[in-house]
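**Student:** Have a look at this prediction, sequence included:
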Amino acid sequence: MARASFGTPNPTQAHAPDSPRSSESPIPGGIQGDLEQELLGLANALYNLGTTVVSDLTKDKDKPTSVGKQVGARVNDVIGHLSTLDNMSQHIPTMIPMQVLDEIDSARNPMQVTRDHLERAATENQFINGKIQAIKSFRALYNEALVQAFPDLKEYLVEPAETVHVNGATNGNGMHG
C-alpha cells in the first residue's frame, strides 16, 4: 500500500546517519509495515510541503515563478497520504487510548507519560507494602501484649501461615492476593 512518490522513503535504500530508522529494527511486514511506510511518507510529504512554502515566502516577490503549482502538488501529496491512511485504518484493529492522543495533542511525549505512571505505581506499591509491614508489626506486638495480659488466649492468637499462590509467590499476611 505504500506509494512511490517524490521524497517517499524507500525501505531498500540505505538510511542517512541521522535517520531515526538507522538504529532501529527494520520495518515490519504486512499491514503494520505498510502503515509505518505510509506514515513515513506522510511525514516526508509534510516536510516537503513546509519547505516549499518557506522557500516560496523567502523568494523575491517580483520574480514570477510557478511555486503556487508546487505548493498545490505538495498539498495534493499530503491529501493522498491522508486518504491512504484513512483507507488503511479500516483494516487495522489496534486501538490507541484517548489519553495517549490527548498527551500527544498537548505536546507531551507518551513515553514520559508511561514513565510517570510506572513511577507513581511503584511509589504507591512501596507505600502499601510499608502499611502491610506496619500492620504485621502491630499485630505481633498486640498479640504479645494480649498473651502477657491474658495467657489463656495464647492458643487462639496463632500467626497466619504464609499463603502460597499458584505461581509459587507468597504474601505472608494470611490473605490471598
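**Tutor:** Sure, I can see it.
**Student:** When you work out contacts or count neighbours from here on, use the C-alpha atoms and nothing else.
**Tutor:** Noted.
**Student:** In the strand or helix carrying Q126, which residues are buried?
**Tutor:** Assessed by DSSP states H and E, Q126 sits inside helix 110-149. Going by neighbour count (16 or more other CA atoms under 10 Å), the buried part of helix 110-149 is N143, V147.
**Student:** Give me the helices and strands touching that helix, please.
**Tutor:** The contact analysis (3 or more CA pairs under 8 Å, 6 or more residues apart in numbering; DSSP states H and E) places helix 110-149 against helix 98-105.
**Student:** Pull the distance from the helix holding Q126 to the chain's centre.
**Tutor:** Distance, stretch centre to chain centre, for helix 110-149: 29 Å (CA atoms, centre = their mean, to the nearest Å).
**Student:** Give me the angle between it and helix 98-105.
**Tutor:** Per axes from the mean of the first three to the mean of the last three CA atoms, to 10 degrees, the angle that helix 110-149 makes with helix 98-105 is 130 degrees.
**Student:** V53 versus A73, what's the distance?
**Tutor:** 12 Å (CA to CA, to the nearest Å).
**Student:** ok, those two, which is more surrounded?
**Tutor:** Between A73 and V53, counting by other CA atoms under 10 Å, V53 is the more crowded of the two (16 against 13).
**Student:** Would you state the helices of this protein in chain order?
**Tutor:** Taking DSSP state H, the helices of the chain run over residues 30-58, 67-89, 98-105, 110-149.
**Student:** Structure two is appended below for comparative analysis:
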Amino acid sequence: MPLDNVEKQLRNVIQTLYEAQVAISDYAGPQSIEAVQQQMNRLVSQYSELDKIKDTLDVNIPKEIVMYVEDGRNPDIYTREFVEIVAKQNQFLNGKMRAFEDFRDVLAEQIKTTFPELQGDVEHVLRATSGKYKPKLEETPDQIVPAKHES
C-alpha cells in the first residue's frame, strides 16, 4: 500500500535525522566529519525516495491539519476538536428539527380546528412529512384524500 511505504520512508528519515543529530552533538573533530557526511548523503537519498513516492499518492490533507503540524501541534487534537464541533452542530440541528416538527403538529391541529374543511389536506401533509397524524378508528390512511377546493 502506498501510504505504508510513505510511513516507512518517513520513519527512516526521522531515524537518519536522529542519527545525524547524535553524530553532530558527539562531534570529535575531523574524524566525525565522515560520519556526518554519510548521514547527510543518506538523508538526501531518503528525501529523493519520498519525492518519487509522492506521485503515486492521491491523498488530500486539509490545510488546517498542515497548519496544526507546522505550529507544532498534534493533528489528533484537530480531529478531536472537529468531531466535537460536528457533534455540537448535530445537536443544534436536531433541536431545530424537533422544534419545527412540534410547530408543524401544533399548526396542523390549529388549522384542523379553525378550518375543518381542510382536515384532509392537513392530514395528507402530516403523512407526507411524518407528522403526528392520528386517524379516526373507523378510517384507514388510504381513505383520507386531500380536499378538493373549488376555484
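**Tutor:** Looks like it came in fine. Not measured: the values here are computed from a predicted model.
**Student:** against the second structure, where does the helix holding Q126 of the first structure fall?
**Tutor:** The aligned range for helix 110-149 of the first structure in the second structure is 75-114, by TM-score structural alignment.
**Student:** if we can go back for a sec, turn the helices of the first structure into JSON lines, including distance to A161 of the first structure.
**Tutor:** Below are the helices of the first structure laid out as JSON lines (distance: least, CA to CA, whole Å):
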{"stretch": "helix 30-58", "distance to A161 of the first structure": "50"}
{"stretch": "helix 67-89", "distance to A161 of the first structure": "54"}
{"stretch": "helix 98-105", "distance to A161 of the first structure": "43"}
{"stretch": "helix 110-149", "distance to A161 of the first structure": "12"}
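**Student:** closest to T163 of the first structure out of those helices?
**Tutor:** Smallest distance to T163 of the first structure across those (CA to CA): 14.5 Å, for helix 110-149.
**Student:** mean deviation (superposed) between the closest one and the second structure, please.
**Tutor:** Mean deviation of helix 110-149 of the first structure relative to the second structure after superposition (mean CA distance after the TM-score superposition for the first structure): 1.6 Å.
**Student:** so how many other residues sit close to Q21 of the second structure?
**Tutor:** Neighbour count for Q21 of the second structure, taken as other CA under 10 Å: 14.
**Student:** and it, what does it touch?
**Tutor:** By CA atoms under 8 Å, 6 or more residues apart in numbering, Q21 of the second structure lies in contact with nothing.
**Student:** What's the separation between it and P75 of the second structure?
**Tutor:** In terms of CA to CA, Q21 of the second structure sits 25 Å off from P75 of the second structure.
**Student:** Then K63 of the second structure?
**Tutor:** The spacing between K63 of the second structure and P75 of the second structure, counted by CA to CA, is 11 Å.
**Student:** try S130 of the second structure
**Tutor:** For S130 of the second structure relative to P75 of the second structure (CA to CA), the value is 42 Å.
**Student:** S48 of the second structure too?
**Tutor:** 25 Å.
**Student:** Span of stretch 59-74 of the first structure from start to end?
**Tutor:** Across stretch 59-74 of the first structure, the terminal residues are separated by 18 Å (CA to CA).
**Student:** What's the match for G68 of the first structure in the second structure?
**Tutor:** Match for G68 of the first structure (TM-score structural alignment): I33.
**Student:** Which residue, other than its chain neighbours, is closest to that match?
**Tutor:** Y27 (7.9 Å; CA to CA, 6 or more residues apart in numbering).
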